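1. Any chance you could fold what I've pasted below:
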Amino acid sequence: MLLHMSTWLVAFVFGSLILVTQGRVLWSKTPATHGFKNEEGYILKTAYPLGNGRLGIMPFGHPGSEKLVLNIDSLWSGGPFEASNYTGGNPLENKHDALSRIRSTIFESGTTSDMSDFVGNGNNYGSYRVLGNLTVSIDGIETFTGNQIFKIAVFCSHPDSACFYHVEASGGLPPISISFENQLVPQDLIRPGCDNNSVSIIGVTQTGPPEGLKYEATARVLGSSDAEATCSEAGTLRLVPAAQQTSIEFVIAAGTNYDQTKGNSEHNYTFRGTDPHAIVDKTANAVLAKDYTRILHSHMLDFASLVSKFTLSLPDSLNSSGIETAHLISGYKVDGPGDSFLEALLFDFARYLLISSSRTGSLPANLQGRWTEELKPEWRSDYHANINLQMNYWVADQTGLQAAQGPLFDYMRLNWTPRGRETANLLYNSTGWVTHNEMNIFGHSGMKSDPKWANYPVAPAWMMQHVWDYFDYTQDVTWLTEVGYPLMKGVATFWVSQLQEDAFTNDGTLVAIPCNSPEQGPTTFGCAHYQQAIHALLVNVMGAALITKDTDTLFSDKVRLALAKMDKGLHVASWGGVKEWKMPESLGFDTQNKHRHLSHLTGWYPGYSIASYLRGYTDSGIQAAINKTLIARGNGTASDADAGWAKIWRSACWARLNNTDEAYFHLRYAIDRNFAGNGLSMYKGVQPPFQIDANLGLGGAILSMLVVDLPRAYTNGSSNDVARTVVLGPAIPRSWRGGSVRGLLLRGGGSVDFSWDNEGLVTQATLRSGQAKYQMVNKKGESVGYGVH
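-> Next up is the predicted model:
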């Protein structure tokens, strides 16, 4: 079982995933197994995931009777397919009259405990869910030993929008049986099928009314085959190959009748598209006549076109390449020297997982990317936008994975915005649009539960950082004009209408009210996290307005006024750290704690309200406050959680402080504490559930150790006329000695290659492209490159 992580995804062989590049491979001697979630047999602790954005597959089981867990991005329960009156969590009538009461209470006492008029519900919210298993049984294979050589390869192709299963045998193929199943759902809701060259499964999430979401999958024999085929009543296809036949392939296609473009008032928010049979049939038939070698070659070229844009080269000083992946990970200890081979392998894996779970035409990567084996995974495997969704895309901008971000922007534009306009009106009496913390694929934009978790209208403001960053790295003005700026302007319109003059401190600043710092503390005003996210949004939208030549001066004047007056969310507590809430410490909420979230540091990392727009990266006083905050927050393992993403976030924050030791410690701690033998990160230490944000975020944390490339405010429609200072290698550990980077993208449209010495100090940098001017310096401030090409 092998998974080479580099230039191409080659295949999945006998329960292992194979990727090829620089000798970095995920591999196992034993197949993935199925068992209870708290055991090593949990599929998501042992299987290697495959995907093409829309489809996800996890092969597991004995090679003589292998199963492929099949997922499709849009297979969800709930929403309008479960209740025809589904409102996306919005109330049926205006609730914004309660705002003045809530705000008055907060400004009088500092907090409120009554948000009852605002709290929505999670009725019919639904869940991402598994489609089922495809079983492939090969007669005569009972052990791993024998005289005949079998080769099995599995991959999911984005160009062909399908997955493929290839098996070949040195002495001719024995009989093979394939079938679909899903034992988790009521059997009256699914219908397995079989004909002389394919098997299928057709299902619906409920009988209705309303009729549930329809889904369908098929596995068909690819090309011409001389095999004798028979179907059983249970839906199993048995193939007896001809004596001379040495290989056979199956194409696997799937679809649902979900349509993201139908999630608006024009279509009554139905999200209901056409029956999936036609598209599944068309997808499968389109490849039936193709040569398998050409299909594989096309897949490899597509994958290579993305991963080859960026290369991280680290030494294999411990000779780890020949050690089984699970053994590498189990032997990796936070108090050890680290393992640059494994760290680079997990970085490659982060990029691979994003490519495999987020491509053009798919939904964005959810809490489990594209892979679940359950009907109701933890947190519904939805979209949490108070760090998790953001972290999923940390690795994209700087490593050339812009193609993986399209689904994220489409999702915000088509799924969040239409219902979000209703939410803005019904709850806040505002134009523009807004959503809250938890989102499904059915336009859920209202508050879902208790304010501690759900009072989070700042989610879109934070997500607009991804919109602006996409432009800042690509300099694609057409995209900004057509896609990015309309999204940003809608969110900014909402927030300039909501900021209120601080009537508690009477300092003349504008604050967000009511607000909650994600998942802890009181409902109050001026939460640091809100102020920082909104500050960055307003700075960026002003730049976007200039670049796109927006003539709406009324909007620009409102933004400019709000920026001048708003509290920027940076206050220092008596103990020296950054305050999470603006209210006085005497109210008891700004004591030091080890909570998993670093919400009041989002303007430091992954954002830049503090680091750049308030010049915090070069301000020793701000750096000292960040340092004390991170020390107080601890290592990411406390009574509230033991999640990998919390440790990864800490690593990235320390890296931006140029603190190599702490950044590397927290990176190692996350790998040691949370990563299972197949490289996937678990949420409760090394125990399930699997949650993909730490895997994807690890790529961002390593990038933050490699570069500090902060944005600058656009004040005249361009920021490319003055040289940008880029710090290369702010926190490179010595164990990465003699490494290098190729193809790191820079803000302003540039690209740089660089290398470092045995002490982790960057000594050489070559600017490859870019519209902007750059001043390249290492962590000592020494110039290592300057120019514009």
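2. Going by C-alpha atoms from here, please, whenever you check contacts or count neighbours.
-> OK.
3. pretty sure D590 contacts W581?
-> Yes: here D590 reaches W581: they are 6.8 Å apart, a contact under Cα atoms under 8 Å.
4. tell me what the helix or strand containing S497 is packed against?
-> Following DSSP states H and E, one finds S497 within helix 485-498. Where contact means 3 or more Cα pairs under 8 Å, 6 or more residues apart in numbering; DSSP states H and E, helix 485-498 is packed against helix 459-474, helix 528-547, helix 553-565.
5. For the first one, buried residues please.
-> Spelled out, it's helix 459-474. Within helix 459-474, the residues that qualify as buried by neighbour count (16 or more other Cα atoms under 10 Å) are 459-474.
6. Mind putting the helices and strands packed on helix 485-498 into TSV with distance to E142?
-> As requested, the helices and strands packed on helix 485-498 are arranged in TSV below (distance: least, Cα to Cα, whole Å):
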stretch	distance to E142
helix 459-474	50
helix 528-547	57
helix 553-565	69
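7. And these: which comes nearest V307?
-> Distances from V307 to each of these were compared using Cα to Cα; the minimum, 17.1 Å, belongs to helix 459-474.
8. hey, which strand is longest across the chain?
-> Secondary structure of the chain read by DSSP state E shows that its longest strand is strand 247-256.
9. I'd like to know which elements that one is packed against.
-> In this structure, strand 247-256 packs against strand 162-169, strand 214-221, helix 276-288, with contacts taken as 3+ Cα pairs under 8 Å, 6+ apart.
10. Give me the next element, helix or strand, following the first one.
-> Right, strand 162-169. Where DSSP H and E defines the elements, the next helix or strand beyond strand 162-169 is strand 176-181.
11. Could you list every helix and strand in contact with that next one?
-> When contacts are defined as 3+ Cα pairs under 8 Å, 6+ apart, strand 176-181 packs onto strand 132-138, strand 190-194, strand 198-204, strand 237-240.
12. contact partners of the second one?
-> Going back to what we said before, that points to strand 190-194. Counting by Cα atoms under 8 Å, 6 or more residues apart in numbering, the neighbours of strand 190-194 from elsewhere in the structure are 179-181, 199-204, 231-232, 234-237.
13. just the last one next, same as before
-> Residues from elsewhere that reach strand 237-240, judged by Cα under 8 Å, 6+ apart: 174-179, 194-199, 227-231.
14. Then stretch 375-384?
-> Taking Cα under 8 Å, 6+ apart as the criterion, the residues outside stretch 375-384 that touch it are 126-130, 184, 366-368, 389, 437-440, 689.
15. before we go on, could you also do this sequence so I can check it against the first one:
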Amino acid sequence: MKNDELKNEGLKLWYKQPAKKWTEALPIGNGCLGAMVFGKIKGELIQLNEDTLWSGGPADYNNYEASQHLKEVRKLIFAGSINKANAIISEKMLGKFMQAYQPLGDLEIDDLNHGKIQDYYRDLNLHQAISSVKYIQNNTRFSRKFFATAVDHAIILHFSTESDMQTEKYHQSYGLINLRCRLKSPHISKTSIIKGSNSSTNELQMKGKLPEFVDCYGRAGKRIDYTENKGMKWETRLIVLNTNGTCIWDKKSEGVEENALIIQNASELTLALVAASSFNGFDHDPNQNGKDTSFFIEKRITQLRKKTYEKVLADHIKDYSQLFMRVELNLGRTKAASLPTDKRIKRLKRRFPLVLYYVNCFFSKLFKKQANRLGSLFEKSSDDFDDPQLIALYFQYGRYLMISSSRKGTQPANLQGIWNKKVRPPWASNYTININTEMNYWPVLSCNLSECHEPLLRLIKELSVNGQETAKIHYNCKGWCAHHNTTLWRNSTPADRNPVYAFWPLGGAWLSLNLWNHYEYTLDKDYLRDFAYPLLKEASRFCLDWLVEDAHGHLVTCPSTSPENMYLDATNDIQSVYYGSTCDLAIIRELLGYTIKATEILSIDKEFREELTESLEKIHPYQIGKYGQLQEWIEDFKEREPGHRHFSHLIALHPGTQITPRSTPDLADACRNSLLRRIAYGGGATGWSCAWKINMFSRLKDAPNTYNSICTLLRNSTYPNLFDAHPPFQIDGNFGGTAGIAEMLVQSHNNCIKFLPALPSELKDGYIKGLCIRGNAEVDIYWNDAKLERVTIRPKIGGIFQFWGVNNFTIGPYKNTEDQVNIKETDGMMQVILKKNIQYEFIRKA
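-> Alright, predicted model coming up:
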């Protein structure tokens, strides 16, 4: 097999049987439309999503009495009356339920042919974003291709046949395409046939509406309420783009369950599915002030009908490839790479991984010694791991999912990306902004997909509108804030019931770090001035008002929680509320520091900069606890769950940049101890939590534990279709894993670029091309025998770059001896000025 063919084969998920479960189906998407392709012959199922389909609508969720209790709660907390403070917060200062992301429905395709199926094969080609199914029936090769085109805003289904008349095996009969297509939805809906000029221009239409309210948490009897004149409207249509067969439109009648499209005796068929909702912005009622779904659908159908299938396909591949093909990763290949994807995952699985996790989580108090022993066993995931190409495939799959679920103008990727089959999805398939949404977008900049960042940046701007009201009404604060969850409606208020997750007003501040990160990677000053800085400034304003002085004159947050975690107080009561959680203070440090830098770059707001600087210096310092760990709270409390899944107190290590092995070695060691302690008690076992470990160990330059965490993620938290298993499916683990692999190969924070900072010896030979670093440059990195061999760097904007650990290298323009580079070396750092659009190469010194 040639090298190019090997690369193409290596970037496929493939299987020898149809999917039986949703987590075996293959995802396609264009940022707005998503589909899960099962690859069935009899009863093919294409499960459908549209990214704006959410229950409910805009509403004022603010709690107008919350601010009345803030002063009393702070007084109680500082006095140590935590139970009383917790009771007031729970009863008086929380908010309401959040709405839920909804499925659109299903496209069911029944094969009307009869005959034995042979040589079945299905795949997902990451190079082209096409899912294919191939099989032989009635001596005929049948082929199906499915893809979601962002250019034409549609899901395309192409069916073809090929009869091999040259061999005796296939010459006896000739098969043709005979299908029945139906649209179904779990929501109130109606299907109908829209007549065109002839049968091939008819359209199968399904229209419906979404619930006004969906109870995903069992707090209101698991209600799903459809209310007249409320709830989002939606529409989808299935059309025939071209066929040489006969189209029969089977109308709903006596003996016929529903309207359907029947195709008879075709050797080729192309269908297109388009969909739209009445969503008209986060602040408009989608029922009363929504968009006309038919107008948008008809516009898209008109565009599609002007094109051939070949043109639609070529436009799709061109659009997708210009994003995906920017990065190439080669980690080597073993015999395991020739196996079907599900077999590759199955052979890695350990016995009872979740049993170990839950034993560690819930019985660590009873079995402390066993918890440590089981945690150690659970973590030995790198033993006998012999499939490095699977790591490369997983990395690129994360990039594929990003392109498929987050494109300019669409909604950001939620907890499930855009793929959800349930009316009551896990955690309402919300934007959970106390880690999960942030993790979704960790790979977007380093992995050369900055355009895919736009939906999240737009969400932040929209969220700040409601967040300004919440800051004022709930806390009498200026600026804007948000709590742990938000939705399509950009809710900024706390959720209900329990402060352990609901009371955390730093969600907006954490999200805002994305604004600065985008600038660091692009150096787009217009973006910083016009878009990012106003949002950073107002998020910082909230933090300035939210901070209060403790008894020692340090600035802290109060009330404060460490997302979803709890501690034991002096009387062994379980608590979540206190003051000055390490998580809060780390986020605020990051935010204020970035905002200060923005004012300096833009030469504005000097007085505000001075106020930020003064407050930054007064924030309570980090502390190291009795186990040598970074303390999660101001006091070195006993942990209620030592193996907790969240690592919120380590935000300053990653994704933050305040703690590094080089600049703060003691705190970095404390972070390592925190990680290892959590792991010993079963922590980091859920998919996204494990992905976070990869990133943190990479920041600590701990190659063995970085690799072990990658192997753990693949062994214990990966479904057959490579979706991340929390469980259930959450997409954040996929994105976090991709980001962690990139972090293992290059880091560029704190104005210091480091190549191969955490490269494990097991991946001793390889290369990666096209990763991005801060300062707006691309890099290609080659290594051999676990040592850096060669690097090329392509600055898109010229400037000063500093490299660490390249003392044995010099740097010069690639194939250009005229333009020399002046090198300044100090304290192990190489500092150079590189020019725009010139490719430079690191060359090992003789």
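16. Pipe the helices and strands packed on strand 247-256 of structure 1 into a markdown table and attach distance to G78 of structure 1 and mean neighbour count per row.
-> Below are these laid out as a markdown table (distance: least, Cα to Cα, whole Å; neighbours: other Cα atoms under 10 Å):
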| stretch | distance to G78 of structure 1 | mean neighbour count |
| --- | --- | --- |
| strand 162-169 | 26 | 20 |
| strand 214-221 | 12 | 25 |
| helix 276-288 | 18 | 17 |
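17. Out of the ones you listed, the one nearest V741 of structure 1 is which?
-> With distances scored as Cα to Cα, the stretch of those nearest to V741 of structure 1 is strand 162-169 (32.3 Å).
18. Which stretch of structure 2 lines up against the closest one?
-> Aligned using TM-score structural alignment, strand 162-169 of structure 1 spans residues 154-161 in structure 2.
19. The counterpart of F803 of structure 2 in structure 1: helix or strand, and which one exactly?
-> Using TM-score structural alignment, the partner of F803 of structure 2 in structure 1 is M776. Using DSSP H and E, the secondary-structure element containing M776 of structure 1 is strand 774-778.
20. if we can go back for a sec, got a markdown table for the helices and strands packed on strand 247-256 of structure 1, with distance to A655 of structure 1 too?
-> As requested, those are arranged in a markdown table below (distance: least, Cα to Cα, whole Å):
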| stretch | distance to A655 of structure 1 |
| --- | --- |
| strand 162-169 | 39 |
| strand 214-221 | 45 |
| helix 276-288 | 46 |
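21. Centre of structure 1 to the edge, which residue is at the far end?
-> When each C-alpha in structure 1 is compared with the mean C-alpha position (Cα atoms, centre = their mean), A243 comes out farthest, at 47.4 Å.
22. doesn't G171 make contact with it?
-> No: under the criterion of Cα under 8 Å, A243 of structure 1 is not in contact with G171, lying 9.1 Å apart.
23. who touches both of the two?
-> Where contact means Cα under 8 Å, 6+ apart, no residue is in contact with each of A243 of structure 1 and G171.
24. In the stretch 351-500 of structure 1, what residue spans correspond to strands?
-> Counting by DSSP state E, counting those that start in this stretch, residue ranges of the strands within the stretch 351-500 of structure 1 are 383-384, 438-439, 500-501.
25. Excluding its own residues, what touches the last one? List them.
-> Put plainly, it is strand 500-501 of structure 1. With contact meaning Cα under 8 Å, 6+ apart, strand 500-501 of structure 1 is reached by G508, T509, L510, V511, A512, I513.
26. Try it again at 6 Å.
-> Contacts with strand 500-501 of structure 1, where a contact means Cα atoms under 6 Å, 6 or more residues apart in numbering, come from T509, L510, V511.
27. Out of those residues, list just those in strands.
-> Secondary structure from DSSP E places L510, V511 of the contacts of strand 500-501 of structure 1 in strands.
28. out of the contacts of strand 500-501 of structure 1, who has the most neighbours?
-> The member of the contacts of strand 500-501 of structure 1 surrounded by the most neighbours (other Cα atoms under 10 Å) is V511, with 27 neighbours in all.
29. Now which residue in structure 2 aligns to it?
-> Looks like V511 of structure 1 aligns to V556 there (TM-score structural alignment).
30. nearest residue to that match other than its sequence neighbours?
-> G580 (4.6 Å; Cα to Cα, 6 or more residues apart in numbering).
31. The counterpart of the one you found in structure 1 and R633 of structure 1, how far apart?
-> Pairing criterion TM-score structural alignment: the partner of G580 of structure 2 within structure 1 is identified as G526. Distance check for G526 of structure 1 against R633 of structure 1: by Cα to Cα, to the nearest Å, it reads 21 Å.
32. between those two, which one's more packed in?
-> Shown here are G526 of structure 1 and R633; by other Cα under 10 Å, G526 has more neighbours (28 against 19).
33. Mean per-residue distance, the helix holding S497 of structure 1 versus structure 2.
-> Following superposition, helix 485-498 of structure 1 is found to deviate from structure 2 by 1.1 Å on average (mean Cα distance after the TM-score superposition for structure 1).
34. which residues touch P18 of structure 2?
-> Residues in contact with P18 of structure 2, defined by Cα under 6 Å, 6+ apart, are G39, K40.
35. Please repeat the previous calculation with a cut-off of 8 Å.
-> Residues counted as contacts of P18 of structure 2 (Cα under 8 Å, 6+ apart) are A25, F38, G39, K40, I41, R122.
36. Pull up the gap between the aligned residue in structure 1 for the second one and L296 of structure 1, please.
-> Using TM-score structural alignment as the criterion, the counterpart of F38 of structure 2 in structure 1 is F60. Distance, F60 of structure 1 to L296 of structure 1, by Cα to Cα: 21 Å.
37. check contacts around the closest residue to I89 of structure 2 other than its chain neighbours.
-> Nearest residue to I89 of structure 2 in three dimensions, chain neighbours excluded: P499, at 7.0 Å (Cα to Cα, 6+ apart). Each residue near P499 of structure 2 by Cα under 8 Å, 6+ apart is listed here: N86, I89, S90, L94, T561, S576, V577.
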